[in-house]
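>>> Quick one: sequence and predicted model below, then my questions.
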Amino acid sequence: MPFALLLLGLAVFAQGTSEFMLSGLVPDIARDLGVSVPAAGALTSAFAAGMVVGAPLVAALARRWPRRGALLAFLGVFLTVHVVGALTGSFVVLLATRVVGAFANAGFLAVALVAAVGMVPADAKGRATSMLLGGVTLACVAGVPAGAVLGELWGWRTAFWAVALVSVPALVAVARSVPGGRAEGTPPALGGELRSLRSPGLLVTLLLGALVNGATFCTFTYLAPLVTEVTGLDSGWVPGVLALFGAGSFAGVTAAGRFADRHPVPVLAGGGVAVCVGWCVLALGAGHPVLALGLVFAQGALSFGVGSTLISQVLYAAPAAPTLAGGFATAALNVGAALGPWAGGTAIGAGLGYRSPVWVSAGLVVLAGAVAGVAWWGRRGVGREVVRG
């Protein structure tokens, strides 16, 4: 794998840290800026919404830009808004920086996905995708806990400064290492790219990505109350449990990258069944600490392994819309990241307890399996487009 892929992963690490770090900073932000905790929590929703809306829009805007220039522009905007966010005393300005930062993050990831697969042979998209998404999983392992510690010790603004500082070497690295030209050939017309995205197989793959990612973040969002209220562990275990899930995620995308290109059907079918069974076992056995901790790692690995494979299949299914496919894949993942926590929170709010998000995760994976089954048996060629071979 090209070294430039690792550098792109560093930038994705910084952006992933920014996306998820507010979970531990919301109370401090609310006190400092004089707003309610729910209002401060809207900062996370604003980022997710910006990712969903921004990914396809910004990808369309940047489709004819040189890839290095586009990556530098998006990363530069991302860095700048974090500096502004660290300095501002206005909640409205901070909210605006989260939306703009999400647009920049979405644009960067969409272009980076295309740049990554353009650096490798045509049959290695899965490995390239897994290496890039390793930055997101490392953000869960190290970035988010580190942001929470910085916020606890020196205030929430320190976490914003840290993200900006990590973005600086990534900016330099992209400028020096990522190829500067456009993709070979003339990009297809925007209308042609959009028409190619109507492929039933591609739409099914995007839906599956949203459902699987929704299942992942449904449980991940509520791991803290699950391990303290159900498993019975002390709150001091929470950062370690979150890091354990992140470590599993990194292992999952790494392993999937070795098999997703040549054996996508076994990875998706076998992994899908395994992840569903895992959520069910976790829901039933969450009261047993050793079992619960083992399953946290395993579910992180299985969920991100299947999820990263689905992303690579989006890129395989849309060769005529390379940049927009990356944008829509990014949007689908963030639809799931918004859907899952909402569904899990609704279950908890209905009085179903802290195991209920895990059952919701299992249900979302079952729904994904049903969608895949209907598409496969629909005899409309969807099966051949969802997975190669």
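That came through, no problem.

>>> contacts, neighbours, all on C-alpha from now
Fine.

>>> Leu206 - how many residues pack around it?
Residue crowding around Leu206 was assessed by other CA atoms under 10 Å; the count is 23.

>>> List the contacts of it.
Neighbouring residues of Leu206 by CA atoms under 8 Å, 6 or more residues apart in numbering: 310-311, 314, 328-329, 332.

>>> export those to a markdown table and tack on neighbour count?
Compiled in a markdown table, the contacts of Leu206 are given as follows (neighbours: other CA atoms under 10 Å):
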| residue | neighbour count |
| --- | --- |
| Leu310 | 28 |
| Ile311 | 28 |
| Val314 | 27 |
| Phe328 | 26 |
| Ala329 | 30 |
| Ala332 | 25 |
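
>>> Just confirm Gly180 contacts Pro66, I think it does.
Yes: with contact defined as CA atoms under 8 Å, Gly180 reaches Pro66; the gap is 6.2 Å.

>>> tell me the secondary structure for the closest residue to Thr231 other than its chain neighbours?
In this structure, Thr231 finds its nearest non-sequential neighbour in Gly287, 4.2 Å apart by CA to CA, 6 or more residues apart in numbering. In three-state terms, and counting by DSSP: H, G, I helix; E, B strand; the rest coil, Gly287 is coil.

>>> Gly287 and Gly353, how far apart?
Using CA to CA, to the nearest Å, one gets 13 Å for the distance from Gly287 to Gly353.

>>> Comparing the two, which residue is more hemmed in?
The residue with more neighbours, out of Gly287 and Gly353, is Gly287; 19 against 15, by other CA under 10 Å.

>>> residue contacts, that one?
For Gly287, the contact set (CA under 8 Å, 6+ apart) comprises 230-232.

>>> Burial check on the residue nearest to Gly181 when sequence neighbours are not counted, number of neighbours?
Excluding the flanking residues, the one nearest Gly181 by CA to CA, 6+ apart is Pro66, at 5.1 Å. Burial of Pro66 is recorded as 15 neighbouring residues (other CA under 10 Å).

>>> got a list of what Pro66 touches?
So Pro66 contacts 180-183 (CA under 8 Å, 6+ apart).

>>> try this one side by side with the last:
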Amino acid sequence: MPFAVYALGLAVFAQGTSEFMLSGLVSDIAADLHVSIPAAGLLTSAFAVGMIAGAPLMALFSRSWPRRRALLFFLCVFGAVHVVGALTPHYGVLLATRVVGALANAGFWAVALVTAVSLVGPGARARATAVVVGGVTVACVVGVPAGAVLGGHLGWRSAFWAVALVCVPAAVVIARTIPGGRTRSATASAGTELRALTGPRLLLTLLTSALVQGATFCAFSYVEPLATRVTGLGQGWVPVLLALFGLGSFIGVTITGRVVDARPVALTAGGLALLAVGWTVFALTAGSPVATVLLVLVQGMLAFGTGTALMSWVFRLAADAPTLSGSFATSAFNVGAALGPWLGGLAIDAGFGFRSPLWVSALLMVLALGTGWAVLGTRPATERSPDGVPAAR
């Protein structure tokens, strides 16, 4: 595996850490910037909004950009906005940096996956993709808890400085190892790919993915106040819970990646049902430390495992859009990441307490069960995977 692929994974690690780390810092940010906890939670939504708009737009732009220049541009912008975020005393400026950082993140993703598979032979493309995507799950396991620890000891701004610092070695290695070729590898035109992404079953799959991630981020964004104010755990438990959620996500992605092609319907349907049950049980038992610790791990595994399965459905249904299908899947993921914290914040502001985001998550999963079954129950036998092999039932 070329070292450059691991450099891309390191950059994705920094970006994934930034996207998720605020879940352990919302109280400190709210107190320092004199805003409410739901307002601090919207910083996660702002990042997601930038990803929603940026993923398809940057994917279109990246079809003709030189790879190395595009990667360095996006990564340097991403690092720079974190420096600004670490320095600003204004909530509005911090909010703006989250949107700009997300646009840069979306642009980097649009180029990085294409670059990674171009650096290896056909037999190693799945592994190269796994290294890049694995940066996100490693961020959940290591980066997000580390950010919470830094924030607890040195203030929330130190976590932003750390993200900017990690971008530096990644940028150096990318500058030295990534060839300067162009990203375009697909023969289909942008118009052809966009038309392939308008099918009703594909749109239902994207909606299901958004609902699943909305449920995930609704609960995950407020795990710190939930743990400390409902469950009764000390602040020192917050990094542990974040690490457990990340470990669960890593397990879920790993297992799903190995079995989803053989049992796509059973895995996806089972994941949707278990997530709905899991968030309901979590809402009922959030006052128990044992239940909270266990369910954080289990729900992380189910959420990211089911999310990965749904992404595989997007690629199956959009085989004629090899360049843009991933960006639409990313946008759906981040629609949920924006919707979830906002809905959770509304529930908290309405006076329902810090347990209420869990109930909102359960409701979102009930909706996801409906849209998901509409997709799974009508799957045609002739459906193909992106490589042209008939998909398994």
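Ah, there it is. Everything numeric here is computed off the predicted structure, so don't read it as measured data.

>>> Any idea what the TM-score is?
Remark: TM-score between the superposed chains equals 0.85 [TM-score structural alignment, normalised by the length of the first structure]; 387 aligned residues with a CA RMSD of 3.3 Å.

>>> Now which of the contacts of Gly287 of the first structure would you call buried?
The neighbour-count criterion (16 or more other CA atoms under 10 Å) marks 230-231 among the contacts of Gly287 of the first structure as buried.

>>> Make a PyMOL selection of the buried ones in the contacts of Pro66 of the first structure.
Entered in PyMOL, the line below selects the buried ones among these, by 16+ other CA under 10 Å:
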select buried, resi 180+182+183
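
>>> and which of the contacts of Pro66 of the first structure is nearest to Ala116 of the first structure?
Of all the contacts of Pro66 of the first structure, the one sitting nearest Ala116 of the first structure is Ala183; the distance, using CA to CA, is 11.5 Å.

>>> Please identify which helix or strand holds Leu302 of the first structure.
Per DSSP states H and E: Leu302 of the first structure is located in helix 289-317.

>>> tilt between the helix or strand following that helix and helix 289-317?
Past helix 289-317 of the first structure, further along toward the C-terminus, the next helix or strand under DSSP H and E is helix 322-349. Here helix 322-349 of the first structure points in a direction 150 degrees away from that of helix 289-317 (axes from the mean of the first three to the mean of the last three CA atoms, to 10 degrees).

>>> what's the average distance of helix 322-349 of the first structure to the second structure?
For helix 322-349 of the first structure, the mean distance to aligned residues of the second structure following superposition is 1.9 Å (mean CA distance after the TM-score superposition for the first structure).

>>> same question, stretch 361-369 of the first structure
Comparison of stretch 361-369 of the first structure with the second structure after fitting gives an average deviation of 2.0 Å (mean CA distance after the TM-score superposition for the first structure).

>>> Would you mind pulling the contact partners of that stretch?
207-208, 211-212, 214-216, 218-219, 272, 275-277, 279-280, 340.

>>> And the buried ones among the residues you listed, selectable in ChimeraX?
Typed into ChimeraX, the line below selects the buried ones among the contacts of stretch 361-369 of the first structure, using 16+ other CA under 10 Å:
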select :207,208,211,212,214,215,216,218,219,272,275,276,277,279,280,340
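
>>> In helices, which of the contacts of stretch 361-369 of the first structure appear?
Among the contacts of stretch 361-369 of the first structure, DSSP state H puts 207-208, 211-212, 214-216, 218-219, 272, 275-277, 279-280, 340 in helices.

>>> Which two among those residues are spaced furthest apart?
Greatest spacing in those, by CA to CA: Leu207 and Cys280 (21.9 Å).

>>> Now do the SS call for Ala392 of the second structure.
Secondary structure assignment for Ala392 of the second structure (three-state DSSP): coil.

>>> again, but for Val100 of the first structure
Val100 of the first structure falls in the helix class when you classify it by three-state DSSP.

>>> residue contacts, the counterpart of it in the second structure?
With TM-score structural alignment as the criterion, the equivalent of Val100 of the first structure in the second structure is Val100. Counting by CA under 8 Å, 6+ apart, Val100 of the second structure makes contact with 47, 50, 78, 81.

>>> nearest to Ala291 of the second structure, of the residues you listed?
Relative to Ala291 of the second structure, the closest of the contacts of Val100 of the second structure is Phe47; by CA to CA it sits at 30.2 Å.

>>> The closest one: helix or strand, and which one exactly?
Here Phe47 of the second structure is assigned to helix 37-62, by DSSP H and E.

>>> For whichever helix or strand comes after that helix, which outside residues touch it?
Per DSSP H and E, the first helix or strand lying C-terminal to helix 37-62 of the second structure is helix 67-87. Contact with helix 67-87 of the second structure is made by 11, 15, 62, 93-94, 97-98, 100-102, 104-105, 107-108, 111-112, 115, 157-158, 160-161, 163-165, 167-168, 171, 174-175, 178-183, as judged by CA under 8 Å, 6+ apart.

>>> before we move on, what about stretch 344-351 of the second structure?
Outside stretch 344-351 of the second structure, the residues that touch it by CA under 8 Å, 6+ apart are 37-39, 41-42, 218-219, 222, 353-354, 356-357, 360.

>>> if you set the cut-off to 10 Å instead, what comes out?
With CA atoms under 10 Å, 6 or more residues apart in numbering as the test, stretch 344-351 of the second structure has contacts from 36-42, 214-215, 217-222, 340-343, 352-361.

>>> what distance separates the start and the end of that stretch?
Counting by CA to CA, you get 11 Å between the two ends of stretch 344-351 of the second structure.

>>> buried set for it?
Those would be 344-348, for stretch 344-351 of the second structure by 16+ other CA under 10 Å.

>>> One more: stretch 45-65 of the second structure?
45-60, 62-63, 65.

>>> coming back round to it: I'd like the distance between the match of Val100 of the first structure and Thr216 of the second structure.
With distances taken as CA to CA, Val100 of the second structure is found 23 Å from Thr216 of the second structure.

>>> Likewise for Ala159 of the second structure?
The gap separating Ala159 of the second structure from Thr216 of the second structure is 23 Å, by CA to CA.

>>> of the buried residues of stretch 344-351 of the second structure, closest to Arg384 of the second structure?
Closest approach between those and Arg384 of the second structure, by CA to CA: Gly344, at 37.9 Å.

>>> residue boundaries of the strands in the stretch 101-250 of the second structure?
Taking DSSP state E, counting those that start in this stretch, the stretch 101-250 of the second structure contains no strands at all.
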